[in-house]
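Peer 1: Build me a structure from this.
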Amino acid sequence: MPTVFRYSRPVLVALTLGLMTTLTACSTDTAIPDSSADAPIPVDVIAATATAQQQMLRYTGTIQGAQRVPLSTKLMGIVTELNVETGDRVRKGQTLVRVRSENLEAQKRQVNARLQGARAALQNAKINFERIQRLYKQKSATKKAFDDAQTAYERARAQVEALNGQLAEINEMLAYATVDAPITGYVVDKRTEEGALAVPGQPLLVVETLDALKAVVQVPEADINRFATGDSVTVEVGAAGNVARRGVVTQIDPAGNYASRQFKVQVRLLRQNMGALKSGMYAQVLHPSGVEQTLTVPEEALVTRGQLTGLFVVKDSTALLRWIRTGEQRGNRIEVLSGLRQGERYITSISGRMRDGQPVRPR
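Peer 2: Prediction:
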């Protein structure tokens, strides 16, 4: 016979209450699906279309003054006077550096003394030649006397001319004992000090005009024929707050660098609100290279995840995250190089609730 358990009424009540508590706890731990999570979100959708865009080729360079002049001397000697510091404004003709020139001054005095004697000798030779010439015409002097007087006169004149040449050469060298500013501008580089040795051909100072600026860029040989003098270009300077200035190509070097195969191109910045531009800043020159069909999207349509950039395309009323490769920024639109095809629909503005696979409802 089966065993029959008999419980008293209090025990049955206790078992019933325990079972009800367990069922209540289990029903509380079970999550109720939130139907609002999959509710379609209204979004603005547009089809990707290619538009004609002016293509720009970029070349890197440096901002410089319109005139930049290294100053040196042909005279070797000690710098005895240096009147400027880096950043000083100088005017054209102002003496900036003096180099010791005592030896040249001594040579000049010697040549002047010899020249004075040579001029006296020339005067005597001239008087004697004119006297012999008159006697020779009167048949009172021999042909030999006339020739000797003429030779002495020409020799004295040649001696004076030679000494005058030496004096001019010394004066020219003495001119290099003082270094004057060839332009009005600023001292942008100081490479010597008082008491230092000045070496011929080695720059002592660099003077630059900063009232007018230019950009100097290196252009590869494959692109140099795109440039022509007078071309209008855009110059961008990131260090000056990403300012963009118009410029004009003023000079194209006819010969490139044999090692790098690049050509130097100079772009004069137009005189309009130079602002924070300074010589030495890194610059980019944008040169137009024709019109191409380009896909662009609004900047607010993009999402970033670390170093990845993407946007949400819409397919079958679902937002799908698509990673793309971007190019240049043109105003508030970004060029899309790959990852998006023409005609595909994408969301133009991303909200914080958007996720991959989110149901959407185009407005």
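
Peer 1: going forward, measure contacts between C-alpha atoms and count neighbours the same way
Peer 2: OK.

Peer 1: which ones are touching Pro288?
Peer 2: Pro288 sits next to 54-57, 233 when contact means Cα atoms under 8 Å, 6 or more residues apart in numbering.

Peer 1: SS state for Gly117?
Peer 2: Three-state assignment for Gly117 (DSSP: H, G, I helix; E, B strand; the rest coil): helix.

Peer 1: Distance-wise, check it relative to Gln123.
Peer 2: Taking Cα to Cα, to the nearest Å as the measure, Gly117 falls 10 Å from Gln123.

Peer 1: same question, Ile252
Peer 2: Relative to Gln123, Ile252 is positioned 58 Å away (criterion: Cα to Cα).

Peer 1: So which of those two has more stuff around it?
Peer 2: Each of Ile252 and Gln123 has its neighbours counted (other Cα atoms under 10 Å); Ile252 has more, 18 against 15.

Peer 1: so what's that one closest to, chain neighbours aside?
Peer 2: When the adjacent residues along the chain are set aside, Ile252 lies closest to Val265, with 4.7 Å between them (Cα to Cα, 6 or more residues apart in numbering).

Peer 1: just the strands in the stretch 1-150 of the chain please.
Peer 2: Read by DSSP state E, counting those that start in this stretch, the stretch 1-150 of the chain holds these strands, from start to end of the chain: 41-43, 45-47, 50-65, 68-71, 77-82, 89-90, 95-99.

Peer 1: nope, the stretch 201-350 of the chain is what I was after
Peer 2: When assigned using DSSP E, counting those that start in this stretch, the strands of the stretch 201-350 of the chain occupy the ranges 205-208, 213-220, 232-237, 243-252, 262-269, 282-298, 303-305, 308-315, 318-330, 333-338, 345-347.

Peer 1: buried ones in stretch 260-272?
Peer 2: Going by neighbour count (16 or more other Cα atoms under 10 Å), the buried part of stretch 260-272 is 262-269.

Peer 1: Apologies, that question was intended for stretch 207-215.
Peer 2: Of all the residues in stretch 207-215, those buried under the rule 16+ other Cα under 10 Å are 207-210, 212-215.

Peer 1: again with stretch 147-159
Peer 2: Those buried within stretch 147-159 under the rule 16+ other Cα under 10 Å are 149-150, 152-153, 156-157, 159.

Peer 1: Helices - which of these land there?
Peer 2: The helices in this structure, assigned by DSSP state H, contain 149-150, 152-153, 156-157, 159 from these.

Peer 1: Roughly how far does the residue nearest to the spatial centre of the chain sit from Ile252?
Peer 2: Among the residues of the chain, the one closest to the centroid is Thr62, at 1.4 Å (Cα atoms, centre = their mean). Distance from Thr62 to Ile252, counting by Cα to Cα: 15 Å.

Peer 1: one more to put side by side:
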Amino acid sequence: MYDHFRNKGLHFVFCVFCTVFFVGCEPGTDKLEVREKIKKVEVFIVKTEDFEETIVASAVAFAHIEHRVSTEVSGLLKIKHARWGDRVKKGETLFEIDSEGFILIVKERKAALARALAQLHFMQAEQKRKKSLLQAKTLSQAGWEKLQFDLAAAISEKNQAQIALSRAQRNLRLTVLKSPIDGMILEDYHDMGEVIPVGTELARIADTTWIRFDVGVSDLELPHLSLGDLVPVTIDALGTRQLKGEITRISGNASPTRGIFPLEVRLENAERSILPGMVARLRLSGEKHKTQVIVPMMAIHQENDIPFVFLVQDQKALRRPVKLGKVLGDRVLIQEGLRTGDAVVLIAQGRLKIGEGLDVIQASAKP
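Peer 2: Presented below is the predicted three-dimensional model:
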């Protein structure tokens, strides 16, 4: 009897426990399932915009004006007044070739000219003296003609002596090499004591008041560029500061090897902060587009090579195929599939499914 009542009591307690458990848990489970279905998302509100493609090119800086200082006479490099990195003025002496031998040659040429002049003066006086003899018919015609020949030879010898002296004086002047421009010595190649042959380059000097960048563009990009266009320029060595260059030259002939059209961008460098050899990024204007839909690339999904986006519509996920156009850096042009005002999902909590509930936590009109 006791066992019978005990079993009934246990059965009753078990039934009450189950009832309380199911009644208490079922509503909470429904709420949990609902919470799991709603995902938080960030969206981009579609709008049309005008935009211009940008051609980004890397280029090395060159001095707009550059000169190479080379020898026109050979000799020992005796004095070196400047080295690479020095700033120099136009006409400033840079190098001196040993001039001792050239000075001696000038002296020799002066002596030779003096002899030639003395000979010429003698022949001119002889001509005057013998002219009266010719008139008195005491000098033969052959003797007179011989005198004229000797006089012409004396004149020629004097002229040659003058030319030789001028050449010797010029060579003496060329032993002193001066800067042809205001600028900075980029490189110098020889040391004092070296024997320098004719035509040897001693230094390279640049006027860095203006800097030049040489860029190549394709035949598709060329029609969108014009002389005078301003070009934003950034140089890594100068940080994030943006400079403004200008297109100053466009070639009408493509490179036969690369098939690109060279153009020149010039940039003022009054502070001399840009040095030849620095690498720059230039942003050239490209094709212009009117009223286009552009979205961030991160919003594009693909399945079986078909691109699509997720939209938020009535707080639920909607999948829509799109036709892509040009890729513009981290954005892409949408040719078909979207219209102004569509809310395109950019970021979501986990993978989205069609029809899922969505909670928009942030919306942006900027791609």
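
Peer 1: Thr192 of the first structure is nearest to which of the strands of the stretch 1-150 of the first structure?
Peer 2: Put simply, out of these the one that sits nearest Thr192 of the first structure is strand 77-82, at 8.2 Å, with distance taken as Cα to Cα.

Peer 1: Residue range in the first structure corresponding to stretch 161-176 of the second structure, please.
Peer 2: Counterpart in the first structure of stretch 161-176 of the second structure, with TM-score structural alignment as the criterion, is residues 163-178.

Peer 1: Go ahead and name everything in contact with that stretch.
Peer 2: Contact with stretch 163-178 of the first structure is made by 73-75, 95-101, 104-105, 107-108, 111-112, 114-115, as judged by Cα under 8 Å, 6+ apart.

Peer 1: Can you mark which positions in it are buried?
Peer 2: Judged by neighbour count using 16+ other Cα under 10 Å, the buried positions of stretch 163-178 of the first structure are 163, 166-167, 170, 173-178.

Peer 1: what about the equivalent of Asp188 of the second structure over in the first structure, how many residues close to it?
Peer 2: Taking TM-score structural alignment for the superposition, Asp188 of the second structure sits opposite Lys190 in the first structure. The number of residues packed near Lys190 of the first structure is 17, by other Cα under 10 Å.

Peer 1: Now Lys190 of the first structure: closest residue in space, sequence neighbours ignored.
Peer 2: Spatially, and ignoring its direct neighbours in sequence, Lys190 of the first structure is nearest to Leu205 (4.7 Å; Cα to Cα, 6+ apart).

Peer 1: doesn't Glu193 make contact with the one you found?
Peer 2: No - here Leu205 of the first structure lies out of contact with Glu193, judged by Cα atoms under 8 Å, at a distance of 10.2 Å.

Peer 1: Neighbour count: those two, which is higher?
Peer 2: Comparing Leu205 of the first structure with Glu193 by other Cα under 10 Å, the one with more neighbours is Leu205, at 23 against 17.

Peer 1: what's near enough to touch that one?
Peer 2: So Leu205 of the first structure contacts 70-72, 187-192 (Cα under 8 Å, 6+ apart).

Peer 1: Give me the buried entries from these.
Peer 2: Neighbour-count burial within these applies to 70-72, 187-190, 192; the criterion is 16+ other Cα under 10 Å.

Peer 1: okay if I get those residues as TSV plus distance to Asp44 of the first structure?
Peer 2: Supplementary listing: those in TSV, determined by distance: Cα to Cα, whole Å:
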residue	distance to Asp44 of the first structure
Pro70	61
Leu71	64
Ser72	67
Val187	58
Val188	55
Asp189	58
Lys190	61
Thr192	67
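
Peer 1: which one among those residues gets closest to Glu292 of the first structure?
Peer 2: Taking Cα to Cα as the measure, Glu292 of the first structure sits nearest to Val188 out of those, at 43.0 Å.

Peer 1: who touches the host helix or strand of that closest one?
Peer 2: Secondary structure here is read from DSSP states H and E; on that basis Val188 of the first structure sits in strand 185-190. Applying Cα under 8 Å, 6+ apart, the set of residues contacting strand 185-190 of the first structure from outside is 84-91, 204-211.

Peer 1: again, 6 Å this time
Peer 2: The set of residues that contact strand 185-190 of the first structure without belonging to it, under Cα atoms under 6 Å, 6 or more residues apart in numbering, is 86-90, 205-209.

Peer 1: Neighbours of Ala50 of the first structure, how many?
Peer 2: Around Ala50 of the first structure there are 16 other residues, counting by other Cα under 10 Å.

Peer 1: Enumerate the positions of stretch 293-312 of the first structure that are buried.
Peer 2: 294-299, 301-303, 310-312.

Peer 1: In these, find the pair that's most separated.
Peer 2: With distances taken as Cα to Cα, the most widely separated pair in these is Thr294 and Val303, at 20.2 Å.

Peer 1: Looking at the second structure, which of the contacts of Leu205 of the first structure hold up?
Peer 2: Shared contacts between this structure and the second structure among the contacts of Leu205 of the first structure (both residues aligned by TM-score structural alignment, their matches' Cα atoms under 8 Å) comprise 70-72, 187-191.

Peer 1: which among these gets closest to Arg322 of the first structure?
Peer 2: Proximity of those to Arg322 of the first structure was ranked by Cα to Cα; the top entry is Val188 with 51.5 Å.

Peer 1: Could you check how many residues crowd around the nearest residue to Ala240 of the first structure once chain neighbours are set aside?
Peer 2: With Cα to Cα, 6+ apart as the measure, Ala276 is the residue that lies nearest to Ala240 of the first structure, at 5.3 Å, once sequence neighbours are left out. The number of residues packed around Ala276 of the first structure, counting by other Cα under 10 Å, is 10.

Peer 1: now do Val336 of the first structure
Peer 2: Look at Val336 of the first structure: counted by other Cα under 10 Å, it has 19 neighbours.

Peer 1: ok, it - contacts?
Peer 2: Under the criterion of Cα under 6 Å, 6+ apart, the contact list for Val336 of the first structure reads 295-296, 326-327.

Peer 1: what's the closest non-adjacent residue to Gln107 of the first structure?
Peer 2: Closest residue to Gln107 of the first structure apart from its sequence neighbours, by Cα to Cα, 6+ apart: Ile170 at 7.7 Å.

Peer 1: What distance do you get for the counterpart of Val265 of the first structure in the second structure to Leu227 of the second structure?
Peer 2: Per TM-score structural alignment, the equivalent position to Val265 of the first structure in the second structure is Leu263. From Leu263 of the second structure across to Leu227 of the second structure, the span is 9 Å (Cα to Cα).
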